[in-house]
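Novice: No sequence on hand, only this structure:
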């Protein structure tokens, strides 16, 4: 039985448990719900929870443990010189094993026919069913057949275990129901733990990201010296030895493009927010604010194409070539301008919400003292909203640092240290993508450097976000 059908069966049993649990609760109370400790629905919820949750938890644990158990049995059947080679061989075994399943379904092969397949003619047949394999060795085929057999056997045991657990808990829940049973307490306690688990998802995800980045970064620094990575001013990956992997050209390109983007986005976004919150009529605000926020919904690849086709050639023809500063349409200025346009709704929307949060009493007090509207905005509203505006700007800076597609299409891929804004440069995110794509050896420092770059970028954005939260919380005005 497939996993989807198994989960659906458990959920159907839980739904049936809700109905039967509610009916049994009313039956034990003689049809009078006032004799029950909890509402009839709580008894149904208790039955449904007990029928579904233990079975689904067992299913999740089984799915996590099954690949490890299978590979621990299959790995001794493979001959490999290093852990990396063993990992690649195991990946081939998994692909061949899944390909045998697809081949058995498409050609309607029996188990005996699958077991008699030979490695000489198997590769073309596997490619016909969509399995990406170049060749199948007798060793890999033997291991794949054993992998497939173990997988099917464990899947049968999994179906039986999950079904038995759901049925047992279902019956146990029905037997527990009686008028004095505190079903509401059990139901509410489950909801509380569910909310706690949901709140821990972000924490667990962040911890997983950090641990994976740190582990691979330490692996990189065992191969390539950290001193050269943080102090070298040259980025020159060769993939054949003699590489120079200094981070400073990439950091400079990231910071340079982000600064230009903020120079564009912050004044326009802030002035837009002031106009919409203080000067625009309700009708104008009703159509202008959604129109501006549409910019935030445009995919970044569209911005990149806009930079490549329109903005880049215009800057080259109108400024770079006449001033003798360059002849390329890919430049820091191109990426910075387009990225700044993309960031305008981030700054304007957040700043508009913050300005609107300033109490009307402050405006009325300023007008009562004889101040004009512009003086009230400059001397009262903006100072009161300044911490939130600074936080919005720092969040927009974090968004600019992590941008990739606009830089790829608008700024090029040259890693260099230059002050000329009309030269092509690149950023950390672009090089992370380029180092992890293509036919490269994963264990090489030229590939592992992507994790060190990712960890550096993570630290940069984390510092900006923490700084934004600190500024907002420390200097936020408390109004009654």
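Specialist: Yep, that arrived. Values in this document were obtained by computation on a predicted structure and should not be read as measured data.
Novice: Going by C-alpha atoms from here, please, whenever you check contacts or count neighbours.
Specialist: Will do.
Novice: And residue 346, how far from residue 340?
Specialist: According to C-alpha to C-alpha, to the nearest Å, residue 346 and residue 340 sit 10 Å apart.
Novice: spatially speaking, which residue is in the middle of this structure?
Specialist: Centroid check for the chain by C-alpha atoms, centre = their mean gives residue 205 as the closest residue, at 8.9 Å.
Novice: here comes the other one, which I'd like you to weigh against the first:
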């Protein structure tokens, strides 16, 4: 029985247990629910939870532990000459065994007996079934694939039996616990509370896991490259140096990438913040309901466009337009029609990224401004202030903590953008202040360093984790500063 079918059976058992538990509670109380400590539905929920929850825990643990044990057992059965190979080679061999095992599942017993352990005939037979293999399997791989399928089938059958027995046992135990004074509500609410705590802990645990993984790999990188060379280096050249050079691992200066990230993000924010904030003020304070109902959804359509589409738009439209415009302006001024704005530049990437970020600023700021209490507006207008003065001196200061949070989210999105920068700003790691020249960002280099055929243990790959933890630290500092601003102004308007 596969996992989906087991989950369906557990759902049916839970429903049956809920109905049975509810009816038993009413039967014990002679149909008068006031004689029970809890409502009848809590007794049914208690039986359903006791039946389903332990079974789900057993199922989850089994699905995690069983494949690890089976794969380890199969690999232990490899010939000694195979186990003497490197871990990568053993992984390739096991991958072939897994492919064979999946392919043998589509064969009948007669077909398996016909080909026997002949790898050539087996590959041909699998080819007729639409199962392609990367190479010719060896005889031991065929035997290991059979063992893998056999152990997987046994594990599946035992898992099904154990899970169903646990579910039925939990249902029987909880069913016998039902009594008029049994605190079913407390038990069910404790389970729900535990589920809420578990759900809220997922984000924390995930964040800790991400940070620890990046710190571990970044530690390996800093074990080979000095930290001061990374954080204060002004040259980004992560390649093996030529023969006779003093540096054998290339140069990993962070400053050019950090400068490009902040520069492009600054240009994007200069485009997105004024336009998005002014549009939010208009839609929340000046626009009629009909205009707002049409304008806001149209503006938010920009948020649904994939970033790669923005990148193509920058590469094929905005970049060439700015380049040709600069050529015309230069020709009118000096007679030389040489363009001074490159098609791939900081300005191009920042402008297009700013367009992408407008709906984030606008939508979030609009909701925040709308949430400002009406009493503040009425009090300001009642004292003789104009509408514009009310917005400038009352509404916006009151909404400032929320607006700061919206701008922080927008800045984080700008810092983490990759595809627009690749297509609109290029991949050149350089330090310069001219917005008409190409630059690149940290995220672009993270992608480029993790792709290709470099070894995962090389500094050229491990530097991606050092870049990632640096971005995390920058975002954390932005969050702390924004929290300080939010608390400062919130005290003035509460």
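Specialist: Structure received. Source: prediction; values computed, not measured.
Novice: How alike are these chains, TM-score-wise?
Specialist: Once superposed, chain against chain, the TM-score is 0.89 (TM-score structural alignment, normalised by the length of structure 1); 479 aligned residues with a C-alpha RMSD of 3.0 Å.
Novice: still on that earlier bit, tell me which element the residue nearest to the centre of structure 1 is part of?
Specialist: Using DSSP states H and E, residue 205 of structure 1 falls within helix 183-223.
Novice: what's the offset of that helix from the middle of its chain?
Specialist: Put simply, helix 183-223 of structure 1 sits 14 Å off its chain's centre (C-alpha atoms, centre = their mean, to the nearest Å).
Novice: hang on, isn't residue 445 of structure 2 packed against residue 464?
Specialist: Yes - using C-alpha atoms under 8 Å, residue 445 of structure 2 is in contact with residue 464, at 7.3 Å.
Novice: So which of the two has more stuff around it?
Specialist: Set residue 445 of structure 2 next to residue 464 and count neighbours by other C-alpha atoms under 10 Å: residue 464 wins out with 24 against 21.
Novice: what's stretch 257-272 of structure 2 in contact with?
Specialist: 236, 346-347, 349-358, 361, 410-411, 414-415, 429-431, 439-442 (C-alpha atoms under 8 Å, 6 or more residues apart in numbering).
Novice: so what does the helix holding residue 205 of structure 1 touch, helix or strand wise?
Specialist: helix 40-74, helix 445-475 (3 or more C-alpha pairs under 8 Å, 6 or more residues apart in numbering; DSSP states H and E).
Novice: Give me the mean deviation of the longest one from structure 2.
Specialist: After superposition onto structure 2, the average distance of helix 40-74 of structure 1 to its aligned residues comes to 1.6 Å, using mean C-alpha distance after the TM-score superposition for structure 1.
Novice: Against which helices or strands is that helix packed?
Specialist: Looks like helix 40-74 of structure 1 contacts helix 3-28, helix 138-176, helix 183-223 (3+ C-alpha pairs under 8 Å, 6+ apart).
Novice: can you redo those helices as CSV with distance to residue 123 of structure 1?
Specialist: Conversion of these to CSV gives the following (distance: least, C-alpha to C-alpha, whole Å):
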stretch, distance to residue 123 of structure 1
helix 3-28, 28
helix 138-176, 10
helix 183-223, 34
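Novice: Of those, which is nearest residue 390 of structure 1?
Specialist: Closest approach to residue 390 of structure 1 among the helices and strands packed on helix 40-74 of structure 1 (C-alpha to C-alpha): helix 183-223, 24.8 Å.
Novice: Now do the helix or strand just after that closest one: everything it contacts.
Specialist: Counting by DSSP H and E, the element after helix 183-223 of structure 1 in chain order, helix or strand, is helix 226-231. The contact list for helix 226-231 of structure 1, computed with C-alpha under 8 Å, 6+ apart, reads 244-248.
Novice: can you rerun that using 6 Å?
Specialist: Helix 226-231 of structure 1 is contacted from outside by 245-247, using C-alpha atoms under 6 Å, 6 or more residues apart in numbering.
Novice: again with stretch 474-489 of structure 2
Specialist: residue 401.
Novice: Quick one, which of the contacts of stretch 257-272 of structure 2 are buried?
Specialist: Those of the contacts of stretch 257-272 of structure 2 that meet the buried threshold are 236, 346-347, 349-358, 361, 410-411, 414-415, 429-431, 439-442, by 16 or more other C-alpha atoms under 10 Å.
Novice: taking those residues one by one, which sit in strands?
Specialist: Cross-referencing those against strands under DSSP state E gives residue 236.
Novice: re earlier: the helix holding residue 205 of structure 1 vs helix 445-475, what angle?
Specialist: Put simply, helix 183-223 of structure 1 runs at 130 degrees to helix 445-475, going by axes from the mean of the first three to the mean of the last three C-alpha atoms, to 10 degrees.
Novice: Would you mind getting the angle between helix 183-223 of structure 1 and helix 138-176?
Specialist: The directions of helix 183-223 of structure 1 and helix 138-176 differ by 160 degrees, with the same axes, to 10 degrees as the criterion.
Novice: superposed on structure 2, where does helix 183-223 of structure 1 end up, distance-wise?
Specialist: With mean C-alpha distance after the TM-score superposition for structure 1, helix 183-223 of structure 1 departs from structure 2 by a mean of 1.5 Å once superposed.
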